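**Student:** Fold the following.
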Amino acid sequence: MQVEGLSINLATIREQCGFAEAVDVCLKHGITAIAPWRDQVAAIGLGEAVRIVRANGLKLTGLCRGGFFPAADAAGREKALDDNRRAIDEAAALGADCLVLVVGGLPDGSRDIDRARRMVEEGIDAVLPHARATGVPLAIEPLHPMYAADRACVNTLGQALDICDAVGPGVGVAIDVYHVWWDPDLANQIARAGRMKAILAHHICDWLVPTRDMLTDRGMMGDGVIDLKGIRRHVEAAGFFGAQEVEIFSAENWWKRPAEEVIATCVERFRTCC
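**Tutor:** Presented below is the predicted three-dimensional model:
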């Protein structure tokens, strides 16, 4: 039986499966929507990944990831732009709903977070014509402030939407509950995103207490403190009814379990907790 409204970000079983194996596990559990990472696609080859997607009628709720725009010099910034253009081409070939942008943190040696944020906006603006030409929307994913220095200097949904306002059509947001659940202005900003028609993706997992590792200790839905149903209500009230995409990095738990168990649990928790 097909599971409607659920997508699996393939990072959730990246330690157990390659691209093809992950697709097989998802299909076995009735899941026909996925979101792969570029390294997973590269490992099997873009052409073969496209073949698998088309042969199985898969929907890609996103491709992870572009971004990482800030750099210490012009050459580094240009290298990032070239990589983002390649990522856009890959997303287009795969038919992905969007290219998710993890925008990058401070350049090496910098303490100027305002300048890093300007580099992000400038970088998105520079690759946007290519994205528009290929029909691939860019989804800025604001990350939790603990990642501001090294992964993403855009940390709230409001900041991400400000960039969308500045650069114009073709850019929206990926709302990942792990990164934004704590924001006291979240409901207002989700409503704002709805008015802008800017919601491109909705990622789910849970925040564990305690969290043992800030990158690789995400929880399965229902195991933590995030009000998943409440956030979903806000997202749907804002007009987004796309699939909820499970994205779990869990080095000491879910990545150590059989992929079949992980995906079966995702389905069960999606039905009961989300």
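**Student:** drop to CA atoms for contacts and neighbour counts, all remaining ones
**Tutor:** OK.
**Student:** tell me the helices in this structure, going along the chain?
**Tutor:** Under the criterion DSSP state H, the chain contains helices at 19-28, 38-44, 46-55, 74-94, 113-134, 157-167, 177-180, 186-196, 228-237, 259-273.
**Student:** Nearest to G5, out of those helices?
**Tutor:** helix 259-273 (9.1 Å; CA to CA).
**Student:** How many neighbouring residues does G194 have?
**Tutor:** 18 (other CA atoms under 10 Å).
**Student:** about what we covered before: could you say which of the helices of the chain is packed most deeply?
**Tutor:** helix 177-180 (a mean of 22; mean count of other CA atoms under 10 Å).
**Student:** Output the contacting helices and strands for it.
**Tutor:** strand 199-204 (3 or more CA pairs under 8 Å, 6 or more residues apart in numbering; DSSP states H and E).
**Student:** Can you give the distance of the strand it packs on from its chain's centre?
**Tutor:** Offset of strand 199-204 from its chain centre (CA atoms, centre = their mean, to the nearest Å): 7 Å.
**Student:** let's see this one next to it:
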Amino acid sequence: MLVDSHCHLDRLKLDKLEDPTLDCVVREAQEAGVNHMLCVGIDMGNAASVKSIADRYDNVYASVGVHPMDVSERISAEQLIDCADHKKVVAIGETGLDYFYTKDTAEVQHESLVMHLEVARSLELPVIIHTRDAKEDTLAILDQHVCRRSVGVLHCFTEDLDMAMRAIDLGFYISFSGIVTFKNAAQLQEVAREIPLDRMLVETDSPYLTPVPFRGKPNFPKHTADVARFISEMRGISFDALAEQTTDNFFTLFPRARALT
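**Tutor:** So this is what the prediction gives:
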């Protein structure tokens, strides 16, 4: 059994499927051994959609938050708390810092990240972190504001081993997407080989970042299995062992999801 710990089911390109329905996506994921999915919110505009999708499927959970590239949509802590008041919401985010695309909004991103972390602490929920080209600032803010009881995950990790281990020291998990299968991802592959297995998650970030050998085609949660298979072969462990451990890690990090199973 596997968990797609980060996907965007509301953004999938269903018209590319022979059966263009979300039911088909969920069914194909289960057939591939991906039995649970976390549908992640990126702004208040899609919060209702991710919660509605989670309501439709017993094995789908939701998160709510504002992506760092969307921080022009300023929201209050009270608005986020209200949005998170839903039985299938198991995390806050995604939030974080992105200096690759939007360094010009760094100050607002900082404010938004801190607010998300404070809300996560008040609700005792884990937080989903997006970080790109913002290593030191991300780690500094997490170190200052993270709640050690709930912690969170650095999703779709693309940084170096030093950042991964420092985040793990803060209590975070590290999640790998299809990027780890790319030929030019040697630094990331080192991270996937070296971090403790009990701090690893796998994801698709679908509809983005389709893993090899399907790169260039639309991504779906079923491809979590391809990410997991690549990492298991690279680490020299069985696919089943990696699947079991990452699934246990997911439900340890997201206890509300465990309570719903």
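**Student:** And the helices of the first structure: which comes nearest L143 of the first structure?
**Tutor:** helix 177-180 (4.9 Å).
**Student:** In a markdown table: the helices of the first structure, plus distance to L106 of the first structure.
**Tutor:** Shown next, in a markdown table, are the helices of the first structure (distance: least, CA to CA, whole Å):
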| stretch | distance to L106 of the first structure |
| --- | --- |
| helix 19-28 | 32 |
| helix 38-44 | 23 |
| helix 46-55 | 31 |
| helix 74-94 | 12 |
| helix 113-134 | 6 |
| helix 157-167 | 16 |
| helix 177-180 | 18 |
| helix 186-196 | 25 |
| helix 228-237 | 30 |
| helix 259-273 | 34 |
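**Student:** mind checking what R132 of the first structure lines up with in the second structure?
**Tutor:** Superposed on the second structure with TM-score structural alignment, R132 of the first structure falls opposite R121.
**Student:** Quick check: that match touching C147?
**Tutor:** Yes - using CA atoms under 8 Å, R121 of the second structure is in contact with C147, at 5.3 Å.
**Student:** which secondary structure elements does the helix or strand where Q187 of the second structure lies contact?
**Tutor:** Per DSSP states H and E: Q187 of the second structure is located in helix 186-194. Applying 3+ CA pairs under 8 Å, 6+ apart, one finds that helix 186-194 of the second structure contacts helix 161-169, helix 224-235.
**Student:** Include distance to A185 of the second structure when you put those helices into a markdown table, please.
**Tutor:** Below are those laid out as a markdown table (distance: least, CA to CA, whole Å):
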| stretch | distance to A185 of the second structure |
| --- | --- |
| helix 161-169 | 13 |
| helix 224-235 | 12 |
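**Student:** Contact partners for H130 of the second structure?
**Tutor:** Going by CA atoms under 8 Å, 6 or more residues apart in numbering, H130 of the second structure touches 67-68, 94-98, 154-156.
**Student:** Which of the residues you listed are retained in the first structure?
**Tutor:** Shared with the first structure under both residues aligned by TM-score structural alignment, their matches' CA atoms under 8 Å, the contacts from the contacts of H130 of the second structure are 94-97, 154-156.
**Student:** buried subset of the residues you listed?
**Tutor:** 94-97, 154-156 (16 or more other CA atoms under 10 Å).
**Student:** Distance to C39 of the second structure added to those residues, as JSON lines?
**Tutor:** Putting these into JSON lines (distance: CA to CA, whole Å) gives the following:
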{"residue": "E94", "distance to C39 of the second structure": "10"}
{"residue": "T95", "distance to C39 of the second structure": "14"}
{"residue": "G96", "distance to C39 of the second structure": "17"}
{"residue": "L97", "distance to C39 of the second structure": "20"}
{"residue": "L154", "distance to C39 of the second structure": "16"}
{"residue": "H155", "distance to C39 of the second structure": "13"}
{"residue": "C156", "distance to C39 of the second structure": "14"}
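**Student:** wait, A77 of the second structure sits on L117?
**Tutor:** No - assessed by CA under 8 Å, A77 of the second structure is found out of contact with L117, at 9.9 Å.
**Student:** Check the first structure and tell me which residue is nearest its centre.
**Tutor:** A centroid search over the first structure (CA atoms, centre = their mean) returns V100, at 5.0 Å, as the residue closest to the centre.
**Student:** ok, that one to A259 of the first structure distance?
**Tutor:** Using CA to CA, to the nearest Å, V100 of the first structure is found at 24 Å from A259 of the first structure.
**Student:** Likewise for A11 of the first structure?
**Tutor:** In this view, A11 of the first structure and A259 of the first structure are 11 Å apart by CA to CA.
**Student:** Kindly report the same for C164 of the first structure.
**Tutor:** Distance of C164 of the first structure to A259 of the first structure, given as CA to CA: 37 Å.
**Student:** Ok, D108 of the first structure next?
**Tutor:** On the measure of CA to CA, D108 of the first structure and A259 of the first structure end up 37 Å apart.
**Student:** Please apply the same query to N188 of the first structure.
**Tutor:** From N188 of the first structure to A259 of the first structure the distance is 37 Å (CA to CA).
**Student:** again with L157 of the first structure
**Tutor:** 32 Å.
**Student:** E78 of the first structure too?
**Tutor:** E78 of the first structure is 38 Å from A259 of the first structure, by CA to CA.
**Student:** same thing with T134 of the first structure?
**Tutor:** 34 Å.
**Student:** The helix holding Q187 of the second structure to helix 224-235, inter-axis angle?
**Tutor:** 80 degrees (axes from the mean of the first three to the mean of the last three CA atoms, to 10 degrees).
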